[in-house]
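Trainee: Below are the sequence and a predicted model; questions follow.
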Amino acid sequence: MEELLNSTAADVTQLKYALDTFYFLVCGALVMWMAAGFAMLEAGLVRAKNTTEILTKNIALYAISCIMYLVCGYAIMYGGDYLLSGITGDGFTGAEEPATYAPSADFFFQVVFVATAMSIVSGAVAERMKLWAFLAFAVVMTGIIYPMEGSWTWGGNSVFGMYTLGDLGFSDFAGSGIVHMAGAAAALAGVLVLGARKGKYSKDGAVNAIPGANLPLATLGTFVLWLGWFGFNGGSVLATSDVENSNAVAVVFMNTNAAAAGGVVAALIVARMLFGKADLTMALNGALAGLVAITAEPSTPSALQATLFGAMGGALVVFSILTLDKLKIDDPVGAISVHGVVGLLGLLLVPVTNDGSSFSGQIIGALTIFVWVFGTSLVVWLALKAVMGIRVSEEEEYEGVDISECGMEAYPEFTSAK
C-alpha cells in the first residue's frame, strides 16, 4: 500500500511538472507572437516608404534578443556562467526536485520578454534611424541594460549593493515597469538624440500629422498584441497545475481583457471630446495602454477595478501623446506614452489592490529602472552617433529608408516608374 501511495505521489509530481512546463511554453509562444503584433502595428503606423525597414528591424531585434539573452543576459539577470550560459554544460537541459517546471521553459519565457522591451524602441525611432545603428543598440540593450535592471527586480539582487527593491515594497507582477517602462526609457533617450522627422513640427510650433500607411494592418497588430498579452500576464503566474494557481490564471486573463476593453472605450471618449471624431489610432493605443496599466498587477483587482484601471490608462495615453508632441518629442507610434507614461501609472496602481507593495517602494523602483535604462541608453546612443551616426540623410529620409537601408519597397506596385 505504501509503495502504491509513493508511486501515485511521484506520478502526480511528474504530471504537475509536465503541465506547468507546457503552460509556460504555450504562454511563451503567445508572447513571442507579440513580436508579430509589434511588427504589424508599426508597419501600419509608418508611411509606406518605410515599411520594409521597420519589418526588418522587428524580425532582426527578435533574433538579436534571443542570442544576447542566451549568451549573457539570462546569467546577468539570474546568476550563473556568463559566456554561453546554458550552451556549455547542462544548465538548461533538465531539473531536479523541487523544481516545478523545466529550466529551459523559464529561459524561453524570459527571453520573449526581452524582445518585447526592445520592440518598444523600434516604433519610437521609426522613419529616420539607420538600421545598423538600431541593431547595434539592440545588442547592448538586450545583453546588458535590460538584464541588469531585471536582476534588481525579478532577479532579487540589490541595486549596486545598496538596497533591494523587494524589501522596499516594490512589486511588478508582469512588467509594467520592468519591461514596458524600461523599453520606453530607452526609446526616449534615442528619440532625444535622434530628433524629430522632417516636417513633423513647423517653425511656428504647429504639429503636423503624418498619417500611417495601413490602418487595417495596425488594427490587426493591436489584436495580435491583445491576444499575446494573455501569455504575457497569464504566464507570469508561473503555474497552473493546482486549483489555486488555475484560479489565479483565470483571474489574470479576465482582468487583462477587461483592462484592454476599458482602455479602448476611454481613449475613444477622450478623443471624441478633444477632436470631435472617433480617432482609430487613439483607440488602438488605448487598448495597449489598458494592457500596460494592468500588467503590474493583474491578479488582485476585481474585474471592475481592472476595467477602471485600463480606462485610466486609455485616457492618460491620449493626453500624453498630445503633450509629447507639444514638447516636440516625435514618436510615430506613441510607444513612449503607451509603455512609459502608462507603465508608470501601472506601477502606481499596484498598492491600490496589493497590500504587499507600497507607494514609496513603487516610486523608488520606477526611478531606479528609469534612471538606469535612460542613462545607459543615452550613453550608448551618443556613442553610436559619434562612431557610426544614427540618422539617415535628409535625402534618404525623404525617399524613404526602405530603399536606402534595405534596397526594396514593401508596396512596389504602388510606386510609379522613374
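Mentor: Nice, I can see it.

Trainee: Only C-alpha atoms from now on, for both contacts and neighbour counts.
Mentor: OK.

Trainee: nearest residue to G389 other than its sequence neighbours?
Mentor: A133 (7.3 Å; CA to CA, 6 or more residues apart in numbering).

Trainee: mind checking how far the one you found is from I59?
Mentor: From A133 across to I59, the span is 15 Å (CA to CA, to the nearest Å).

Trainee: cool, and S246?
Mentor: 33 Å.

Trainee: which helices and strands does the longest helix along the chain pack with?
Mentor: With secondary structure taken from DSSP state H, the chain has its longest helix at helix 2-45. Judged by 3 or more CA pairs under 8 Å, 6 or more residues apart in numbering; DSSP states H and E, the packing partners of helix 2-45 are helix 51-68, helix 103-124, helix 215-234.

Trainee: follow-up on the earlier one: tell me the secondary structure for the residue nearest to G389?
Mentor: helix (DSSP: H, G, I helix; E, B strand; the rest coil).

Trainee: How many residues are close by it?
Mentor: A133 has 17 neighbouring residues, counting by other CA atoms under 10 Å.

Trainee: ok, it to V224 distance?
Mentor: 28 Å.

Trainee: hmm, back to that, test my guess that the residue nearest to G389 contacts L382.
Mentor: No - A133 is beyond contact range of L382, at 10.9 Å (criterion: CA atoms under 8 Å).

Trainee: From L225, how far out is A293?
Mentor: For A293, the distance to L225 - CA to CA - is 14 Å.

Trainee: Neighbour count for these two, which is higher?
Mentor: Neighbours per residue (other CA under 10 Å) separate A293 from L225, with A293 holding more: 38 against 26.

Trainee: Next one: that one relative to S202, how far apart?
Mentor: Distance from A293 to S202, by CA to CA: 33 Å.

Trainee: go on, P332?
Mentor: From P332 to S202 the distance is 16 Å (CA to CA).

Trainee: this is the comparison structure:
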Amino acid sequence: MIGGLAFWAFGFALMFGGSSLAPGLERGTPLIGLSGFFLAGSAYQDQTAMLWFFQMVFAATAATIVSGAMAERTRTTAYLAYSFLISALIYPIYGHWVWGGGWLGNLSAHLPSLGEGIGARDFAGSRVVHAVGGFVALMGAAMVGPRLGRFNRDGTPNVIPGHSLTLVTLGTFILFFGWFGFNPGSTLAATDLRIAMIAVNTFLAGAAGAVVAIYFGFFRTGQLDLALACNGALAGLVGITAPCAYVAPWAAVLIGGIAALVMIGASAFVERVLRVDDVVGASAVHGFAGLWGLLAVGIFADGTYGGVRGLIVGEWAQLVAQLISILAVTAWSLGTGFLIFWLIRETIGLRVSPEEERIGLDLTEHGAEAYPSGRRLPVEAM
C-alpha cells in the first residue's frame, strides 16, 4: 500500500515523465522524468490513470521481492521505509532509463557505433522489475544479517525449513497465473496479436524451469524436491520476462531451462560464498535469473517483433546493449540498496533484537499470534 502511494506521488512521474506514453508525461531528461506527479494537472486523464495503475503493480512487485529475502528478522517499520523508497526512487529512476525515454533505451544516441535504433531491450521487466528487486534484496539480506542459527561458526549453513510446502506450492501457482497478466499485458493492448506468442513463451519457459529444477534435484539426491521445482518455475518465468516477445517457442524452453540452472548456481553462491541468508532465494530467482533474461534477448531475439535482432540472426549490437544494461542494473541496485538500508539502519533501525526474533515477530511486531494456541476462556468468564 505504501509503495502504491509512493509511486502515485513521485515514482510514476520520475519513471515516465518525458516518455509521452500518455497525456501529462511530456517532460523529462535522459536521467529522470519531470512530469506526471500526483497524476495532477495535465496528467489528470483517463489514459494516464490506466497506465499508472498497470505500472503501479510492477513497482509494487519490485518492492515485495525484497521482503522474502529479509523475512523473520526485519523491523516492520523498516519494511515500510524501504518499500516507500524503492517505489518512489530506486525502481522508477532505473525504469525511466529503460522504458521512460532514458539513456539505456536509446543507447545508439550515445554510442553511434552500435547502429541506429539500438537500445537495451526488456519487454516486461526481467531487469527493470526482477533484477532491481533481486539485487536490492541481496543487499538488504546482507545488511540485516542472517537469522539466528542460520550459519555455524565456521560459516557452514544450516537449513531452516519453511512451515508449509502447501502454501509454497499454492503461491507458486498464483504467481505463475499472474505472469500471464505481467508478460502479455505488457503489450498494453490486446489488439497486438503478438500477445499470443508472449503467452505461449511465458508458459513454456516456466514449465521448462520447473522440470529442469526437479530433475536436477532428483539426479543429485534421488528425491523430487518440490520447493526447488517451485523456484525453478519462477526462475524460468523471470528469465523469459525480458525476451518473451522477441523469441521463438523453442528458445523460450531453452531460456527457461537455463534460468533454473542459473538460479540453482546463484543460490549456492549466495549461501556458501557470500554467506548471505536469503530466506526464499529472491536474489537468485529474481536477480541472477533476471540478468540471464537480459542476456537472452541479445542471443535469441530473431527479429520477428520490434526489429530486435540478436546473435541468432548474426547481429552483435543488441548483445552489447544488453551487457551494458546488465552492468547498469547491477551497479544501480546494489549501490542504492546499500544506501537506503544503511540510512534505515542508522535511523529507525533495521533488525529486531535477538529476543524478539526468538519470540516471533507476529507477537513482538504486531501483537497477535499468527497461529493461536486455541486456549479457551474459563467457564466462569463466559
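Mentor: Thanks, I have the structure now. Model, not experiment: these values are computed from the prediction.

Trainee: still on that earlier bit, format the helices and strands packed on helix 2-45 of structure 1 as a markdown table; extra columns: distance to E399 of structure 1.
Mentor: Formatted as a markdown table, those follow (distance: least, CA to CA, whole Å):
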| stretch | distance to E399 of structure 1 |
| --- | --- |
| helix 51-68 | 12 |
| helix 103-124 | 19 |
| helix 215-234 | 21 |
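
Trainee: Quick one, which of the ones you listed gets closest to C27 of structure 1.
Mentor: C27 of structure 1 lies closest to helix 215-234 among these, at 4.0 Å (CA to CA).

Trainee: Relative to structure 2, which residues correspond to the closest one?
Mentor: Aligned using TM-score structural alignment, helix 215-234 of structure 1 spans residues 165-184 in structure 2.

Trainee: do you know which of the helices and strands packed on helix 2-45 of structure 1 lies nearest F24 of structure 1?
Mentor: When those are ranked by proximity to F24 of structure 1 (CA to CA), helix 103-124 comes first, at 6.2 Å.

Trainee: Relative to structure 2, which residues correspond to the closest one?
Mentor: The aligned range for helix 103-124 of structure 1 is 48-69, by TM-score structural alignment.

Trainee: Show me which residues of the matching stretch are buried.
Mentor: Neighbour-count burial for stretch 48-69 of structure 2 flags 48-49, 52, 55-56, 58-69 (criterion: 16 or more other CA atoms under 10 Å).

Trainee: Quick one: neighbours of the nearest residue to P216 of structure 1 once chain neighbours are set aside, just the number.
Mentor: Once flanking residues are discounted, P216 of structure 1 sits nearest to G44: 7.2 Å by CA to CA, 6+ apart. Neighbour count of G44 of structure 1, defined by other CA under 10 Å: 23.

Trainee: roughly how far apart are G44 of structure 1 and T51 of structure 1?
Mentor: In terms of CA to CA, G44 of structure 1 sits 8 Å off from T51 of structure 1.

Trainee: L217 of structure 1 now?
Mentor: L217 of structure 1 is 11 Å from T51 of structure 1, by CA to CA.

Trainee: for N233 of structure 1, same thing?
Mentor: 30 Å.

Trainee: returning to what we had before: P332 and S202 of structure 1: which is more packed in?
Mentor: P332 (24 against 11).

Trainee: Show me what that one lines up with in structure 2.
Mentor: P332 of structure 1 maps onto V279 in structure 2, by TM-score structural alignment.

Trainee: just W372 of structure 1 next, same as before
Mentor: Aligned partner of W372 of structure 1 by TM-score structural alignment: W332.

Trainee: what about that match, neighbour count?
Mentor: 19.

Trainee: Which element is encountered next along the chain beyond the helix or strand containing it?
Mentor: Taking DSSP states H and E as the criterion, W332 of structure 2 maps to helix 317-346. Later in the chain than helix 317-346 of structure 2, the nearest helix or strand by DSSP H and E is helix 354-359.

Trainee: how about that next one, aligned to which bit of structure 1?
Mentor: Going by TM-score structural alignment: helix 354-359 of structure 2 matches residues 394-399.

Trainee: What are the contacting residues of the matching stretch?
Mentor: Contact partners of stretch 394-399 of structure 1, identified using CA atoms under 8 Å, 6 or more residues apart in numbering, comprise 49, 127-128, 198, 403-404.
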